[in-house]
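> Give me a model of this one.
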Amino acid sequence: MVTTAAELDAADPLARFRERFVGADTDLVYFDGNSLGRPVASAADRLGEFVRQEWGGRLIRGWDESWMELPTRLGDDLGRVTLGAAAGQTAVGDSTTVWLYKLMRAAVDHAVRTDPGRTEIVIDTDNFPTDRYVAEGIAAERGLTLRWIEVDTSTGVTADQLTDAVGECTALVVLNHVAYRSAWLADAPELTRIAHAAGALVLWDLCHSAGAVPVALDEWDADLAVGCTYKYLNGGPGSPAFGYVNTRLQGELTQPIQGWMGHADPFLMGPGYTPAPGMRRFISGTPPILGMVAMQSMLELVEEAGIDAIRAKSVALTSYAVELADATLPEVTLASPRDAALRGGHVTLHHDRMREVTARLWRRDVIPDYRDPGGLRIGLSPLSTSFDEVERGIAAVAEALR
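This is a model prediction of the structure:
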């Protein structure tokens, strides 16, 4: 039976991808790929060529030749490779926070306009902070109520909990596909069905799943989704986020940040705003073109490897981390689902002194991250992480705890 790190790496069909990432050949243990992915080595050449050829060579002509369409063209690629979304429903640009605001606000405005009695946003207490903060702000702006689902920080929202929370007053449900703290993997098709049965729209936060866990937005009949590109999509610090709006809703929603790039004719420069048809209307300002360049390198690797194979490697990595923790960290408790089918791409280990452990590990080039209460989070990016790296990292955690 294959049990050692060396044997697991030798049997890994995706092991060949590791050498394509900057720094993967060093002794540093990187357990934070779900916060910031390693750079793809080819991105350096791609960025340099962009500066020399497209930016330096074509200058302002680049907008007419390709840049204007890049947010939706790259969005279509992202939808096809990682999101299970047909063309014309995804766009890249802005930050995660801005996309959350635009799509949450558009959704609740539509719901209230259609049915004034829909005055509630349903969201859980362990949803990512930005999602909660944006929802709080929109509720205050529109005179709405937040209905909180209380969840255990080691799990996530269940079907029974959502069924109890939604009703005829629900305008919008905001959910994480993979919980940022515990890695709980939500039953997205069932939760979407429950929200729709109550007459509500659903917004999925895909920040901790896009590029690591298969997503099927069209199959789920999802309404809206938002995600970032610097975690498992390796676009680099501050790389732009993406938004998804189901085709059936695009003509119904009014996006609240009306900028010139979402106008039907951006260069008309007319006195009033006329939204562009389709997904284009959800773009606001000038797209961050440079921030989209690096992500294309990772998207090509994801397509080459295949998202199902990436998920299989992710399950194997996190399962190995849990196995090692069980064997070598008796004083630590698992704060993530033990069943891999209920777990996303990371594992959280709990101990009261994990904040100190994390600081000690960083000083010796072992890089997890910390999340209260007492959680050391191990984010394993499947294409750039080896089983040997997991073994060395867990051994370093045990030493730091001692």
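> Going by C-alpha atoms from here, please, whenever you check contacts or count neighbours.
Will do.
> most distant residue from the middle of this structure?
residue 271 (37.3 Å; Cα atoms, centre = their mean).
> which SS class is that residue?
coil (DSSP: H, G, I helix; E, B strand; the rest coil).
> And it, how far from residue 68?
22 Å (Cα to Cα, to the nearest Å).
> Please apply the same query to residue 220.
With Cα to Cα as the criterion, residue 220 and residue 68 are 30 Å apart.
> Repeat that for residue 390.
Counting by Cα to Cα, the gap from residue 390 to residue 68 is 42 Å.
> and what of residue 357?
Distance from residue 357 to residue 68, by Cα to Cα: 47 Å.
> Of these two, which one has the most company?
Comparing residue 357 with residue 68 by other Cα atoms under 10 Å, the one with more neighbours is residue 357, at 23 against 15.
> Going by secondary structure, that one is in what exactly?
If you go by DSSP states H and E, residue 357 is part of helix 354-363.
> Output the contacting helices and strands for that helix.
Judged by 3 or more Cα pairs under 8 Å, 6 or more residues apart in numbering; DSSP states H and E, the packing partners of helix 354-363 are strand 369-371, strand 375-379, helix 387-401.
> following the host helix or strand of residue 48, which helix or strand shows up next?
Using DSSP H and E, residue 48 maps to helix 41-49. Sequence-wise, the next helix or strand downstream of helix 41-49 (DSSP H and E) is helix 61-65.
> please give me the structure for this one as well, since I'd like to look at both together:
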Amino acid sequence: MLRRGSFSLPEGVIYLDGNSLGPLPIHTPERVARMLREEWGAMLIGGWNGVTRNGAGWMEQPMKLGDRIGRLIGAEPGHVTVGDTLSIKVFQALASALAMTDRKVILSDSGNFPSDLYIAEGLMGTLGQGHSLRVVEPEAVADEIDGEVGVLLLTEVDYRTGRLHDMAGLTARAHQAGVLCVWDLAHSAGALPVDVRRAGADFAVGCTYKYLNGGPGAPAFIYVAPRHAGSARPALSGWLGHDAPFAFERSYRPGDGVARMRVGTPPVIQMAALEASMDIWDTVDLQELRLASIRLTERFIAGVEATCPDLELASPRHPAARGSQVSFQHPEGYAAIQACIAQGVIGDFRAPDIMRFGFTPLYIDEDDVDAAVAVIARVMGERLWEDPRYRERGAVT
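Below is the predicted model of the structure:
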């Protein structure tokens, strides 16, 4: 499972923040450089055309990359496309789902990433049709699914605690009540096996810069179930989602299937970087990855709890109930994380008091876990977090 040699990681660093930004694959710089030299540099605008016309196939990249990501999330071939940002894809999926129901309630939970809730609030205001957003505790979601709810909008893995929703169970319950489901896989894709087809998801979205190592600003992806692909109405009817973009017709005609969810011009340079990372992910067995992740996180929890009595586990204790991250709570969590980073263990902080650590078995092993536990124990035991320099807040926590 371990592929440490496939990633560029600084010497002396234990990187437990791949759930926020994945590290650089070693072949990405050359793949991007080759794209710049041999495609953009040599082909100029011809790079948009397919290889049969001496191009680089830039226009087809979003769907090709979509299929490669689709394998990781259990999607049917041809039903995932890549491009734009995750916020845009959340907007598209939610708007399409709302257009398919007369009900006015969007149900979500307090563990959802705030940006998803912001998008929902903005969309409701734009539509002006009396929609409301019902936000409940994660444990209460199932009981809140009723005949008033039109769309269930959830992030499968809680960004703060790593709590894992039962996608299949909640989707089945929602469908029994006539509710459509939009799943955010930002902390799932590349972290654990996902099967949107078997779960019956209506829509799913996610990013590629976390576990999938596409790089900062890497494009997002969207999945539309085959039963909706020909009828879903893209609220953002962009040029690239048109059935025939270069016919330059006066009015919009949606493209075929999930292709209609394309909006802006594909980010070709960033997609080249994503291609390099997908060369790694194409070879990964997700079941094996999940088992390795559980071994690492269980070892980490046991080690921290044995040496850091001041830290309180914020993640579910049972491994089947969490993703590939472990979170602890401490009143001085921000300063403590900064002290850990200064000692070579990189995690991150989420307000108000969460110290968050992500685990990717492709470059983290048991020795890393033990070394990280030793550092955290020293930070907490010697109260290194009391150093004033660790209290200075950066723009990104």
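> Kindly provide the TM-score of these chains.
The pair, once superposed, lands on a TM-score of 0.91 when counted by TM-score structural alignment, normalised by the length of the second structure; 373 aligned residues with a Cα RMSD of 1.3 Å.
> now residue 146 of the second structure, nearest residue through space, not along the chain?
Nearest non-adjacent residue to residue 146 of the second structure, counting by Cα to Cα, 6 or more residues apart in numbering: residue 177, 6.1 Å away.
> counterpart of that neighbour in the first structure?
With TM-score structural alignment defining the correspondence, residue 177 of the second structure maps onto residue 198 in the first structure.
> looking at it, its match is touching residue 170, isn't it?
Yes. At 7.4 Å, residue 198 of the first structure counts as touching residue 170 under the criterion of Cα atoms under 8 Å.
> More neighbours: these two, which one.
When neighbours are counted by other Cα under 10 Å, residue 198 of the first structure and residue 170 differ, and residue 170 comes out ahead with 25 against 16.
> Trace the more buried one over to the second structure, please.
So residue 170 of the first structure corresponds to residue 149, using TM-score structural alignment.
> residues in contact with the nearest residue to its match once chain neighbours are set aside?
Using Cα to Cα, 6+ apart and skipping residues adjacent in sequence, the residue nearest residue 149 of the second structure is residue 105, 4.6 Å away. By Cα atoms under 8 Å, 6 or more residues apart in numbering, residue 105 of the second structure lies in contact with 131, 132, 133, 134, 148, 149, 150, 151.
> Can you tell me which of these is closest to residue 228 of the second structure?
residue 151 (14.4 Å; Cα to Cα).
> tell me which element that closest one falls in.
Using DSSP H and E, residue 151 of the second structure sits within strand 149-155.
> Residues touching that strand, excluding its own?
Residues from elsewhere that reach strand 149-155 of the second structure (Cα under 8 Å, 6+ apart): 94, 97-98, 101-109, 111-113, 165, 174, 178-187.
> Kindly recompute the last result at 6 Å.
The contact list for strand 149-155 of the second structure, computed with Cα atoms under 6 Å, 6 or more residues apart in numbering, reads 103, 105, 106, 107, 108, 112, 179, 180, 181, 182, 183, 184.
> which stretches of the first structure form helices?
Applying DSSP state H to the first structure gives helices spanning 5-11, 41-49, 61-65, 70-78, 96-114, 129-142, 159-165, 188-197, 217-220, 247-250, 289-305, 307-328, 354-363, 387-401.
> out of the ones you listed, nearest to residue 85 of the first structure?
helix 217-220 (5.4 Å).
> So which bit of the second structure is the closest one matched to?
The aligned range for helix 217-220 of the first structure in the second structure is 196-199, by TM-score structural alignment.
> do the same with stretch 276-286 of the first structure
By TM-score structural alignment, stretch 276-286 of the first structure lines up with residues 255-265 in the second structure.
> If we ignore the residues flanking it in sequence, what's nearest the spatially most central residue of the second structure?
The centroid of the second structure falls nearest to residue 186 when counting by Cα atoms, centre = their mean (1.5 Å). Excluding the flanking residues, the one nearest residue 186 of the second structure by Cα to Cα, 6+ apart is residue 206, at 4.4 Å.
> so what's the one you found up against?
Residue 206 of the second structure neighbours (Cα under 6 Å, 6+ apart): 184, 185, 186, 220, 221.
> Among these, find me the one that's closest to residue 72 of the second structure.
So of the contacts of residue 206 of the second structure, ranked by how close each gets to residue 72 of the second structure (Cα to Cα), first place is residue 185, at 10.8 Å.
> nearest residue to the equivalent of residue 38 of the first structure over in the second structure other than its sequence neighbours?
Here residue 38 of the first structure is matched to residue 23 in the second structure, going by TM-score structural alignment. Among residues not flanking residue 23 of the second structure along the chain, residue 213 sits closest, at 6.0 Å (Cα to Cα, 6+ apart).
> State the number of residues packed around that neighbour.
Neighbours around residue 213 of the second structure, by other Cα under 10 Å: 29.
> Name all residues that make contact with the equivalent of it over in the first structure.
Superposed on the first structure with TM-score structural alignment, residue 213 of the second structure falls opposite residue 234. Residue 234 of the first structure sits next to 37, 39, 295 when contact means Cα under 6 Å, 6+ apart.
> Please tabulate those residues in TSV, including the columns distance to residue 376 of the first structure.
Compiled in TSV, the contacts of residue 234 of the first structure are given as follows (distance: Cα to Cα, whole Å):
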residue	distance to residue 376 of the first structure
37	18
39	23
295	27
